[in-house]
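[1] here is a sequence with its predicted model. Questions after.
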Amino acid sequence: MTPKSLLFVFLDGLGIGRRDLAHNPFVAMTPKLDALLGEGWNFGMVGEPPGTILLRRQLLLGHIDPIMGVPGLPQSATGQCSLITGINCQQEIGRHWGPRPNSRVREVIGRGTLFSAAKAAGGECRFAVAFPDSFFQALASGRRIPSSLQQAFLDIGGRLPDYQDLVAGRALSSDITGLGWQKELGYGEIPLLSPEAAADRLLVLAKSARFTLFEYWLSDHIGHRGSFEEAQSVVETLDRFLSLLLETSAEGEDLLVLITSDHGNLESMERKNHTDHLVPLLVAGPGADGAEGLETISNVGRWMRDLLASD
């Protein structure tokens, strides 16, 4: 079954960790996802093989490989490129690379992406995260390079959402609730959203387009910063946000939601670096069973690309 709309929720730096209460903020912090997916969905042992399981007709859980045969720890630019293109980018360039794409990664992105596949098939594409003025100023001056996901959207002529889009409800804050706009960016007038309200907004936005991407980077940022208390707060927000997205889509008929990551980090707070762990794959909605057997992030990207290219 081909869904009418596809929502890709990208979680930067979120892997499958050990059941370690002292270092894994997911332990005992995801009651809503546990109820939906089964307790232990987000735990695993280092070195275990990737795999998927269909929990019910429109709900799939998987643990997939972000390394894909290339030595070293996975990085954001190549991992995101592999997801957005369906091509094993790290293999193509011979190494893991990040955080921002270099010329070789951008060349792989230029071969075609989920955005270009959807656009070529006549579908509308949406980037569901709003950015502040300082972000656009940094891009224009060359002080900031777009992420692989942002680059893929810009390559099709997409306009990244701004402050006005956030206020008008046409996009979300990258931290889900908008707290970062208030505390870190000084936009005190930005209304805060609960994780549930943010999920509801994203569902409405996604159903109005063929392909929608939500890019969440706070998980990797906090993983590098090393604050366990902040990590627990991130996980609590994600539990409420993701569970509503999955539960609603698993019962629906039009929208397929896919959630995954480029590499691990947040699940192992005893270090401030990426991990070599598998990453979660969560798929809900019509056609979720088509993700059975996917084992790598590039497999997942290719599967999404094929879906978007079909009528």
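    Structure received.
[2] for the rest of this, base every contact and every neighbour count on C-alpha atoms.
    Fine.
[3] would you check how far apart residue 200 and residue 171 are?
    Using CA to CA, to the nearest Å, residue 200 is found at 12 Å from residue 171.
[4] compare those two (neighbour count), which wins?
    Per other CA atoms under 10 Å, whichever of residue 200 and residue 171 has more neighbours is residue 171, with 25 against 16.
[5] isn't that one up against residue 159?
    No. Using CA atoms under 8 Å, residue 171 makes no contact with residue 159, being 11.9 Å away.
[6] show me where the stretch 1-150 of the chain has helices.
    If DSSP state H, counting those that start in this stretch is used as the criterion, the helices of the stretch 1-150 of the chain fall at 31-37, 76-85, 89-93, 103-109, 114-120, 133-141, 148-155.
[7] second one coming, line it up with the first:
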Amino acid sequence: MSVALLFFDGIGIGENDPEKNPFARYKSKFFRAFVDSEDFNAEYGGIIIPTDASLNVPGYPQSATGQTTIFTGVNASELMQAHINGLPTPTLRKVLLSESIFLKLKKMGKKATFANAYSKHYFELRGDRLSATTYAVMASQIPFRWYDKELQEGKAVPADLTGEFLKRFYPDVKIITPEESGKIIASLLMNMTSLCMSFLLLMRRGTIKILNLL
């Protein structure tokens, strides 16, 4: 059996209030859980498991510690005694490089991959200021998928699932539909034990909206 981790940063189980929660305003058969729900069953025999992202640490959950926890199994917020926003700190990087789920799968002899495409410019520009998911992949030395190769060949997905956001910066990126991205992910998973895909633009959009309000 193969397992796909589709990581959508910025989505959580909220109130059943259309004014606050887009999942209450636009009903989805795939994600229909609210904080007051009694039924957490999902389509195709699935189940939604409410999870407290605070990890027993006071304050609001944040990206760096939350993502480190997801990709390592280590309670990063508890380790840091705080919720850390943005990119992983040197301490969190060490955790990702030693405890990455991709590294553990590789040591078990399993095949894993990261479906998102990268640009080489990303690494040149950012140095060691990389995302938690990137460090988790680097730990296992799993080959990255690139804009100018795998993405063009239909063997990777753009970070926004369509390529529309990326095309502003990389004109050669092809525009595809979310359904086409789904087919690419399914195709890649056929030859893997585990696959991960990360979608972060929901968090980015929320940040932009807050800044605009300020």
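    Done, it's in. Note that the structure is a prediction, hence the values are computed from the model and not measured.
[8] just say which of the helices of the stretch 1-150 of the first structure is most tucked in.
    Sort the helices of the stretch 1-150 of the first structure by mean neighbour count, taking mean count of other CA atoms under 10 Å, and helix 76-85 sits at the top with a mean of 29.
[9] now that one on the second structure. Mean distance?
    After superposition onto the second structure, the average distance of helix 76-85 of the first structure to its aligned residues comes to 0.7 Å, using mean CA distance after the TM-score superposition for the first structure.
[10] how far does that helix sit from the chain's center?
    11 Å (CA atoms, centre = their mean, to the nearest Å).
[11] that one packs against which elements?
    In this structure, helix 76-85 of the first structure makes packing contacts with helix 89-93, helix 103-109, helix 114-120, helix 148-155, helix 297-309, judged by 3 or more CA pairs under 8 Å, 6 or more residues apart in numbering; DSSP states H and E.
[12] JSON lines for those, including distance to residue 68 of the first structure?
    As requested, these are arranged in JSON lines below (distance: least, CA to CA, whole Å):
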{"stretch": "helix 89-93", "distance to residue 68 of the first structure": "8"}
{"stretch": "helix 103-109", "distance to residue 68 of the first structure": "16"}
{"stretch": "helix 114-120", "distance to residue 68 of the first structure": "20"}
{"stretch": "helix 148-155", "distance to residue 68 of the first structure": "18"}
{"stretch": "helix 297-309", "distance to residue 68 of the first structure": "8"}
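[13] nearest to residue 246 of the first structure, out of these?
    Comparing these against residue 246 of the first structure with CA to CA, the closest turns out to be helix 297-309 (16.9 Å).
[14] by contact count, what packs against that closest one?
    Where contact means 3+ CA pairs under 8 Å, 6+ apart, helix 297-309 of the first structure is packed against helix 76-85, helix 114-120.
[15] tabulate the ones you listed (JSON lines), appending distance to residue 195 of the first structure.
    Written out in JSON lines, the entries for those read as follows (distance: least, CA to CA, whole Å):
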{"stretch": "helix 76-85", "distance to residue 195 of the first structure": "24"}
{"stretch": "helix 114-120", "distance to residue 195 of the first structure": "26"}
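[16] please enumerate the strands of the second structure.
    Ranges of strands within the second structure are 3-8, 112-114, 117-118, 145-146, 194-199, based on DSSP state E.
[17] so the third one corresponds to what in the first structure?
    Aligning strand 117-118 of the second structure against the first structure (TM-score structural alignment) gives residues 130-131.
[18] what sits closest to residue 206 of the second structure if chain neighbours are left out?
    residue 10 (7.9 Å; CA to CA, 6 or more residues apart in numbering).
[19] who are the contact partners of the one you found?
    Residue 10 of the second structure makes contact with 200, 202, 203, 206, according to CA atoms under 8 Å, 6 or more residues apart in numbering.
[20] now, which of these lie within helices?
    Within these, membership in helices is found for 202, 203, 206, as judged by DSSP state H.
[21] hey, which of the strands of the second structure is tucked in deepest?
    Among the strands of the second structure - counting mean count of other CA under 10 Å - the highest mean neighbour count belongs to strand 112-114, which has a mean of 24.
[22] show me what that strand is packed up against.
    If you count contacts as 3+ CA pairs under 8 Å, 6+ apart, strand 112-114 of the second structure packs onto helix 101-107, strand 194-199.
[23] mean per-residue distance, the first one to the first structure?
    By mean CA distance after the TM-score superposition for the first structure, the fitted helix 101-107 of the second structure averages 1.0 Å away from its aligned residues in the first structure.
[24] in the first structure, what residues pair with that helix?
    Going by TM-score structural alignment: helix 101-107 of the second structure matches residues 114-120.
[25] now the last one
    With the alignment judged by TM-score structural alignment, the segment of the first structure matched to strand 194-199 of the second structure spans residues 211-216.
[26] and the nearest residue to residue 189 of the first structure once chain neighbours are set aside, how far from residue 67 of the first structure?
    Nearest residue to residue 189 of the first structure in three dimensions, chain neighbours excluded: residue 182, at 7.4 Å (CA to CA, 6+ apart). Distance from residue 182 of the first structure to residue 67 of the first structure, counting by CA to CA: 36 Å.
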